[in-house]
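Q: The sequence and its predicted three-dimensional model are supplied below.
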Amino acid sequence: MFPLRPPLLRSLLTRRSLSTAPDPLPKDANWPLYLSIFGVSGLALWVYWQKTGQLQWDPVKNAQERRRGPTAALDRDEFRTFELKRKEPYNYNTSRYVFALPEKTATLLPVAACVLLKAADDETGPKDDKGRPVVRPYTPISDSRKVGEVDFLIKKYETGKFTPYLSSLEPGDKISIKGPLPKFAYEPNKFSQCGLIAGGSGITPMYQLLKHSLSIPEDKTHWTLIFANVSAKDILLKEEFDALAQAHPDRLNVVYVLDKPEKGFTGPTGYVTKELIKQHLPGPELGEKTKLFVCGPPGQVAAVAGKKAGMKQGELGGALKDLGYTEDQVFKF
């Protein structure tokens, strides 16, 4: 680069009043030469960066990507393999599993929806009684737009076919995931009051529903959750539910039920009964303005709402039928 001559530098730094025209550029200024050098140098740098891949800038493409947000990491028609990033103990029989997703992707699950998990290697993974790979549905607890990760809270069943295998995985090991599998298409303000009855690890779809609804300012739906467990140490996501209830006292009420309560517990004890449902949840007289969701161990679901028929809802039964609810008012996860 050529240095600026003193007369030129002085003329560039001198400012006069608006009523006086600025000094003309000195006659000996080499502006055409400077501009041509800068232009040629800039063009050369641009070509070099493009060829070496050090500069990849498409204003239109980048604006579209920012507007679109993350892309979907999953495929509903085939399993994709993901690496276990972290495994964190949650309590004595449940762990949080965090799987890595590709860069700039997220699960983008609709609410409510789950995914299917199976071993990444069908040959070494668990098999069912017919020799087929074991596949299990789970609902992530992380936000569906969380980029680069997906979190699951999964309880280990010692006699189960899949969770002992899952609990044996270490960071760096892989799992296969397929989804989403839509379960219930939630619409804000479609219902004025909703009831949730959950037991044990069946709480995750309820958490997905509540987080989604309560994050929508214009949604005025009121929720009541009855969450049944054996003891206090079995309550999953309690801190999260308590925080949601505190942040939305006009929209969420949480009722914890324990079968074997510790000293000082003041909530209901035993099982989820007709009396408990009638006391806390919206009644069937609200018609189409109410909806009850049920998820938990098969025995609890059967006692509360009747058995599911595989992936289908099955006939309504149990306590909810006795209380007068209709099949349209109840959904079983």
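A: Noted; the coordinates are in hand. These numbers come from a predicted model, not from an experiment. Numbering: from 1, shown residues only.

Q: When you work out contacts or count neighbours from here on, use the C-alpha atoms and nothing else.
A: Noted.

Q: surely L109 meets K183?
A: No. With contacts defined as CA atoms under 8 Å, L109 does not count as touching K183, sitting 10.6 Å away.

Q: neighbour count winner among these two?
A: Neighbours were tallied for L109 and for K183 using other CA atoms under 10 Å; the higher tally belongs to L109 (20 against 16).

Q: Which residue is the nearest non-sequential neighbour of that one?
A: Nearest in space to L109, with sequence neighbours left out and distances taken as CA to CA, 6 or more residues apart in numbering, is S144 at 5.4 Å.

Q: Could you check which helix or strand contains the one you found?
A: Assessed by DSSP states H and E, S144 sits outside every helix and strand.

Q: Equivalent analysis for L153, please.
A: Applying DSSP H and E as the criterion places L153 in strand 149-155.

Q: C-terminal to that strand, what's the next element?
A: Sequence-wise, the next helix or strand beyond strand 149-155 is helix 163-167, with elements assigned using DSSP H and E.

Q: Just give me the neighbour total for S11.
A: Number of residues near S11 (other CA under 10 Å) recorded here: 14.

Q: ditto for C295
A: A total of 24 residues lie near C295 under the criterion other CA under 10 Å.

Q: Second structure follows, compare the two:
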Amino acid sequence: AHMEEKGEDAAAKVALNPEKWLEFKLQEKATVSHDSELFRFSFDPSTKLGLDVASCLVTRAPIGQEVEGKRKYVIRPYTPISDPDSKGYFDLLIKVYPEGKMSQHFANLKPGDVLEVKGPIEKLRYSPNMKRQIGMVAGGTGITPMLQVVRAILKNPDDNTQRFP
């Protein structure tokens, strides 16, 4: 019985499923700037999201009316800004565009509302010490996956990847 318990701990439970849309509840949102908001979505607090460094998740929201019994969706990828090892929540920083279908959907969410999410989608495979040096150039929302890589390097004392100030 003891080995079974240990085995269950070793296999980390994850909240995401790459094959299936799952609902995550908005726990809270906060204004960051005149056009950006931080959204915290919650799930089982004993579970990790299941997103590798620099991977993204995909969100979807119903848009418009059903046509011939079919629902139309807008689908967008996002990279959480929260630590991939966080349990029970993930954070998305969203720039709200006046004409943005998905960003307007986010802007209208209230705590307790749900967001449909699927993933992970691997964008860049990163592993400690995979390169001696890493240089990054990013702008706008492209900075989020880079932030994930930088945090992973700084968090791991065994990662000797050179960083430049």
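A: Structure's in. What do you need? Small disclaimer: the values here were computed from a predicted structure and weren't measured.

Q: before we move on, the earlier item: against which helices or strands is the strand holding L153 of structure 1 packed?
A: Using 3 or more CA pairs under 8 Å, 6 or more residues apart in numbering; DSSP states H and E as the contact test, the elements touching strand 149-155 of structure 1 are strand 94-100.

Q: before we move on, the earlier item: just give me the match in structure 2 for the residue nearest to L109 of structure 1.
A: Counting by TM-score structural alignment, S144 of structure 1 corresponds to P84 in structure 2.

Q: ok, now how distant is that match from A54 of structure 2?
A: Distance, P84 of structure 2 to A54 of structure 2, using CA to CA, to the nearest Å: 9 Å.

Q: which one of the two has more residues nearby?
A: In terms of neighbours (other CA under 10 Å), A54 is the more surrounded of P84 of structure 2 and A54; the figures are 24 against 20.

Q: Quick check: that one touching K123?
A: Yes. A54 of structure 2 sits in contact with K123 when judged by CA under 8 Å, with a separation of 6.2 Å.

Q: which residue is nearest the middle of structure 2?
A: P80 (3.1 Å; CA atoms, centre = their mean).

Q: Next, the contact list for that residue, please.
A: Each residue near P80 of structure 2 by CA atoms under 8 Å, 6 or more residues apart in numbering is listed here: C56, L57, F90, D91, L92, L93, T144.

Q: Closest to A10 of structure 2 out of those residues?
A: When the contacts of P80 of structure 2 are compared for distance to A10 of structure 2 (CA to CA), F90 wins out at 21.8 Å.

Q: Which stretches in the stretch 51-200 of structure 1 count as helices?
A: Secondary structure of the stretch 51-200 of structure 1 by DSSP state H, counting those that start in this stretch: the helices cover 59-68, 163-167.

Q: which of these sits most buried?
A: helix 163-167 (a mean of 17; mean count of other CA atoms under 10 Å).

Q: quick one: it aligns where in structure 2?
A: Per the alignment by TM-score structural alignment, helix 163-167 of structure 1 matches residues 103-107 in structure 2.

Q: Give me the mean deviation of the matching stretch from structure 1.
A: After superposition onto structure 1, the mean distance of stretch 103-107 of structure 2 to its aligned counterpart is 0.8 Å, using mean CA distance after the TM-score superposition for structure 1.

Q: Which residues does that stretch contact?
A: Outside of stretch 103-107 of structure 2, the residues that reach it under the criterion CA under 8 Å, 6+ apart are E37, A61, I94, K95, V96, Y97, P98.

Q: repeat that for 10 Å
A: By CA atoms under 10 Å, 6 or more residues apart in numbering, the residues outside stretch 103-107 of structure 2 that reach it are 26, 29, 35-39, 60-63, 74, 76, 94-98, 100, 115.

Q: quick check: the longest helix seen in structure 2 aligns to which part of structure 1?
A: Taking DSSP state H as the assignment, the helix of structure 2 that covers the most residues is helix 143-155. On the basis of TM-score structural alignment, helix 143-155 of structure 2 is assigned to residues 203-215 in structure 1.
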